[in-house]
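*Asks:* Provide a 3D model corresponding to the input given below.
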Amino acid sequence: MTQSPALPLPPPKERRRLREAASLTRAQLASRVGVTSETVRGWETGRATPRGRKGEKYARLLNSLGPEREVTEPHTSVATSDRGRASAPGRSARSRPPARDRDRPRLAERGRAPAPDRGRTTARVTLADRNRAPDRTKPHRPDDATSALDPEQAFDALYAFCAPALVRQTYLLTGRRELARESVERAFQTAWQRWPEVARDRDPAGWVRAVSYECALSPWHRLRPRYRHPEPPPPDAFDRALMDTLLRLPPSYRRTLLLYDGVGLGLPETAAETEASTRGAVNRLAHAREAVAERLPELADPEVLHWRLVELASTERLRAAKPLVVRQAGERRARLWTRAAIAFTALLIGTTVLTVRTAPTRYEPPVPPGATVQGVPPPVAPGPLSESERDLRSKLRKEQQKGPDRLMPQPR
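*Replies:* Sure thing, here's the model as predicted:
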């Protein structure tokens, strides 16, 4: 009979935060406790409860990490916490044995930052730690850190934290490099215009990611001349086959596969971001994996598929613009649309005033249609001229040119 651990366990989100604050991966923590990384994932998401000796060991380990880390080394920077993570393996998927650790580096962890969707509290703390050194005299508080940033600094920190990974993810979603950069920049411009709402959101990185995905998958891009022709495919043959397989999937299936197997979200988070039920997200994921495995049998293992997605996104040199450039472009776009709205409103007001001034002020009955009048004799046509009338006409014609100005009648 299993029993709950004697030591009190923190909430699931706090367990995850303590592990990430200690720069430990799920695999490292699982090896210390003696369980699998999937078990640790269930403990951190709240789907399972630690019990028995393993639960007691897990509780003692968290208890040893919590106070010591928070007092002496509170939430190190993102770059420092990322150094202890496992690096991606080589290019060959056939020569690499599939790892059984689900806590591998995701697409969002490539480069220098952990995944922005690792935890909502962790994401907000990380944004503050990237711009300010933590206070080592007292435990770190996320509210104190985020309140010390002005809007520009907070936006720049969020952009530097998420933009490089989002460009790579959007490239896998669309297969177009320029569209990926444009979608991410448009999403951050929208975030800057609605910054009070984004800053108060529990997951600002997820907010921006959802907007960038929606912009990238918009069907209106088909009408743009620059996106009517496909871009050059990746140079590697296997990468070309994988990209072609991804683009053949329906957009909803492709997005679900990227979020779960690429970014590393859980099924509830993936279903919420794709606006589907958990059962629907499971079906989409299963069908997407079947389609990929049918064309590329080497990627039947989800672990190998994840690494191939990471490598495919890393082969392209996708660079995001500077945060200052994105903010200024967003402000210019907002000013342009504001001026256009003001001009349209002024034109509408002027047209209304002109219509009011020129419109009739009284009722004017319409002209009735014509009707036949009876009893009116028809007009008589003139008959032929007599001999005297013709002489008179010829005389008038001659006298009109050479005769006097006034003709006097002569008696006969």
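*Asks:* alpha carbons only for contacts and neighbour counts from here, please
*Replies:* OK.
*Asks:* Touching the host helix or strand of Ala191 from outside, list them.
*Replies:* Secondary structure assignment for Ala191, by DSSP states H and E: helix 177-193. Here helix 177-193 makes contact (Cα atoms under 8 Å, 6 or more residues apart in numbering) with 155, 159, 163, 166-168, 170-171, 174, 198, 208-209, 211-213, 215-216, 318-321, 326-327, 329-331, 334.
*Asks:* Among those residues, which ones are in helices?
*Replies:* Among these, DSSP state H puts 155, 159, 163, 166-168, 170-171, 174, 198, 208-209, 211-213, 215-216, 326-327, 329-331, 334 in helices.
*Asks:* Asp239 contacts Ala313, doesn't it?
*Replies:* No - using Cα atoms under 8 Å, Asp239 makes no contact with Ala313, being 9.6 Å away.
*Asks:* ok, the two, which is more surrounded?
*Replies:* Ala313 (23 against 18; other Cα atoms under 10 Å).
*Asks:* quick one on the thing from earlier: could you flag which of the contacts of helix 177-193 are buried?
*Replies:* 155, 159, 163, 166-168, 170-171, 174, 198, 208-209, 211-213, 215-216, 318, 320, 326-327, 330-331 (16 or more other Cα atoms under 10 Å).
*Asks:* Just want the angle from the helix or strand hosting Leu354 to helix 177-193.
*Replies:* Element membership for Leu354 (DSSP H and E) is helix 323-358. Taking axes from the mean of the first three to the mean of the last three Cα atoms, to 10 degrees, one finds helix 323-358 and helix 177-193 inclined to each other by 70 degrees.
*Asks:* Quick one: name whatever helix or strand follows helix 323-358.
*Replies:* Next element after helix 323-358 (DSSP H and E): helix 387-402.
*Asks:* buried residues in the helix holding Ala191?
*Replies:* 177, 179-193.
*Asks:* same thing with stretch 52-64?
*Replies:* Buried residues in stretch 52-64 (16+ other Cα under 10 Å): 55-60, 62-63.
*Asks:* Rebuild these as JSON lines, extending it with secondary structure and distance to Asp129.
*Replies:* JSON lines is the format used below for these (DSSP: H, G, I helix; E, B strand; the rest coil; distance: Cα to Cα, whole Å):
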{"residue": "Gly55", "secondary structure": "helix", "distance to Asp129": "31"}
{"residue": "Glu56", "secondary structure": "helix", "distance to Asp129": "32"}
{"residue": "Lys57", "secondary structure": "helix", "distance to Asp129": "30"}
{"residue": "Tyr58", "secondary structure": "helix", "distance to Asp129": "27"}
{"residue": "Ala59", "secondary structure": "helix", "distance to Asp129": "27"}
{"residue": "Arg60", "secondary structure": "helix", "distance to Asp129": "27"}
{"residue": "Leu62", "secondary structure": "helix", "distance to Asp129": "22"}
{"residue": "Asn63", "secondary structure": "helix", "distance to Asp129": "23"}
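*Asks:* Next, the structure of the following sequence, for comparison with the previous one:
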Amino acid sequence: MGSDMTRTPETPLPSPKERRRLREAQSLSQADVAAAVGVTRATVRSWENGRTTPRGTKRDAYARLLTGAKEVTPHQENPAPALVGAATGSVQASPDRAEPTPEPPSETPPAAELAPKPDPESDPELGPAPALDPEPELGPRPEPGPRPEAELEPLSTSLTPDQAFDALYAFCAPALVRQTYLLTGRRELARESVERAFQLAWHRWPEVAMDRDPAGWVRATAHEFALSPWHRLRPRHRNPEPPPTAPADRALLDVLLQLPPVYRRTLLLYDGVGLDLPETAAETEASTPAAANRLLHAREAVARRLPELAEPKELHRRLAEVASAERLRAAKPTTVRWGGEQRARHWTRAAIAFTVVLIGATTLTLRTAPDHYEPPLAPGATVHGVPPRVAPGPLSAEELALRAKLKGETVSGPERLVPKAG
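*Replies:* Below is the predicted model of the structure:
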């Protein structure tokens, strides 16, 4: 998958990190950029995450909007990484698991980005956000784990979709299950979240395969599913799972689970996975200053309960140990693909059945419903005060004689009466 699939030679673009920095330097929101370029806000966020790249006239307009009066520097867009890039996060420190090679540390964010700003999603239980220095020290980056003996090579175009998906799953799933366990504290939910994320990736495989960071796409999907509040309505979610056996691991997991979900996810991505601050902010859909405040809040909450973990390196090591202590094994990729296909068939059949029932109900309604208005008949009522109708009484003798005479005449009737002269 070459870089020609994600950029065009006509208009160069800055890297995804630089795009976000240039936008924030001009005090523009993602909604402002979307309105100016003529796209949705989700599209702009995808451009800044590096998952997609604009093309054609939108690319030109986006480049002009980012640069403004400043010309595009030679720091251009990075070429698209391999199908499984080095940005795959991992908190597993075991040497028997292949870990991705971490990227070089990015430059320190400018002081203006990390200036103290109010975080609208601050948790009132944690108190007000700490004041950030002009250049806050977020601690050193976590030390990279041991280099795997055989890293995953870029997938060639000769691989079938099944083979490419299996390679991505084998590379990401083991570490991703452990990460999700630190987010939720539930083993079954961690496995289910990772399987659902990969099933969705298989369902959208052409889109995921062409993504700049397929591992990041799956990681974000798994984390969002694991932190969904709808799990509280599930019956099995009401029963807590057994905590870790080691007291130190149990104490750290308790502290993590007491943090708000977005703070917990920010701490895991930055101090556990090893993403830099802009990448952490982009994955949690927050601004860089907000992500910095959440990280400082989370670190302070952990250090308040566990003072020995105030050092970021020690916190990173302990996160890796807690994740490694649990024997969490992901399912086989063939099982995940088969489960995703079965789920898709199930929902397709359910949608077809619902459509058929809806059509049948509509047809029955059209056949039985009246086609014109019929006013209802008012019930009868007795009317008082009206005189009764007078019927004819018995005939007199003269009337009876006249009626007999008329009946006795011929059919043509009585003879013509001629008046006499007077």
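*Asks:* Quick check: TM-score for this pair?
*Replies:* The TM-score (TM-score structural alignment, normalised by the length of the first structure) is 0.60; 269 aligned residues with a Cα RMSD of 3.1 Å.
*Asks:* still on that earlier bit, the helix holding Leu354 of the first structure corresponds to what range in the second structure?
*Replies:* Using TM-score structural alignment, the residues of the second structure aligned to helix 323-358 of the first structure are 333-368.
*Asks:* how big's the offset between the matching stretch and the first structure?
*Replies:* Once fitted to the first structure, stretch 333-368 of the second structure is off its aligned match by 0.3 Å on average (mean Cα distance after the TM-score superposition for the first structure).
*Asks:* how many neighbours does whatever residue of the second structure lines up with Thr278 of the first structure have?
*Replies:* Under the alignment by TM-score structural alignment, Thr278 of the first structure pairs with Thr288 in the second structure. Under the neighbour criterion other Cα under 10 Å, Thr288 of the second structure is assigned a count of 22.
*Asks:* What distance do you get for the residue mapped onto His231 of the second structure from the first structure to Ser252 of the first structure?
*Replies:* Counting by TM-score structural alignment, His231 of the second structure corresponds to His221 in the first structure. Applying Cα to Cα, to the nearest Å, one obtains 17 Å for the distance of His221 of the first structure from Ser252 of the first structure.
*Asks:* circling back: excluding chain neighbours, give the residue nearest to the match of Thr278 of the first structure in space.
*Replies:* Ala281 (5.4 Å; Cα to Cα, 6 or more residues apart in numbering).
*Asks:* same thing with Arg209 of the first structure?
*Replies:* Leu166 (6.8 Å).
*Asks:* Would you check how far apart the counterpart of that neighbour in the second structure and Val302 of the second structure are?
*Replies:* Using TM-score structural alignment as the criterion, Leu166 of the first structure maps onto Leu176 of the second structure. Distance of Leu176 of the second structure to Val302 of the second structure, given as Cα to Cα: 22 Å.
*Asks:* number of nearby residues for Ser269 of the second structure?
*Replies:* Careful, residue 269 of the second structure is Leu and not Ser. Residues near Leu269 of the second structure, counting by other Cα under 10 Å: 24.
*Asks:* The first structure: which residue goes with that one?
*Replies:* Checking TM-score structural alignment: Leu269 of the second structure goes with Leu259.
*Asks:* List the contacts of its match.
*Replies:* Per Cα under 8 Å, 6+ apart, neighbours of Leu259 of the first structure: 265, 270.
*Asks:* sec struct for it, please.
*Replies:* Taken by DSSP: H, G, I helix; E, B strand; the rest coil, the conformation at Leu259 of the first structure corresponds to helix.
*Asks:* Quote the end-to-end distance of stretch 252-265 of the second structure.
*Replies:* Note: stretch 252-265 of the second structure ends 15 Å apart using Cα to Cα.
*Asks:* Now do the buried residues in it.
*Replies:* Neighbour-count burial for stretch 252-265 of the second structure, counted by 16+ other Cα under 10 Å, picks out 252-253, 255-256, 259-265.
*Asks:* do stretch 215-230 of the first structure as well
*Replies:* 215-217.
*Asks:* of the residues you listed, closest to Val282 of the first structure?
*Replies:* Leu217 (20.8 Å; Cα to Cα).
*Asks:* The closest one and Thr170 of the first structure, how far apart?
*Replies:* For Leu217 of the first structure, the distance to Thr170 of the first structure - Cα to Cα - is 9 Å.
*Asks:* Repeat that for Arg100 of the first structure.
*Replies:* Taking Cα to Cα, one finds Arg100 of the first structure at 27 Å from Thr170 of the first structure.
*Asks:* now Pro114 of the first structure
*Replies:* 17 Å.
*Asks:* Check Gly55 of the first structure too.
*Replies:* 40 Å.
*Asks:* cool, Tyr159 of the first structure as well?
*Replies:* Taking Cα to Cα, one finds Tyr159 of the first structure at 15 Å from Thr170 of the first structure.
*Asks:* what's the answer for Arg317 of the first structure, then?
*Replies:* 13 Å.
*Asks:* What is the aligned counterpart of Glu24 of the second structure in the first structure?
*Replies:* Under the alignment (TM-score structural alignment), Glu24 of the second structure maps onto no residue.
*Asks:* give me the element Glu24 of the second structure is part of.
*Replies:* For Glu24 of the second structure, the host element (DSSP H and E) is helix 16-25.
*Asks:* so who does Pro10 of the first structure touch?
*Replies:* Counting by Cα under 8 Å, 6+ apart, Pro10 of the first structure has no contacts.
*Asks:* burial count for Arg339 of the first structure?
*Replies:* 12.
*Asks:* no no, Trp207 of the first structure
*Replies:* By other Cα under 10 Å, the residues close to Trp207 of the first structure number 16.
*Asks:* Cheers, nothing more for now.
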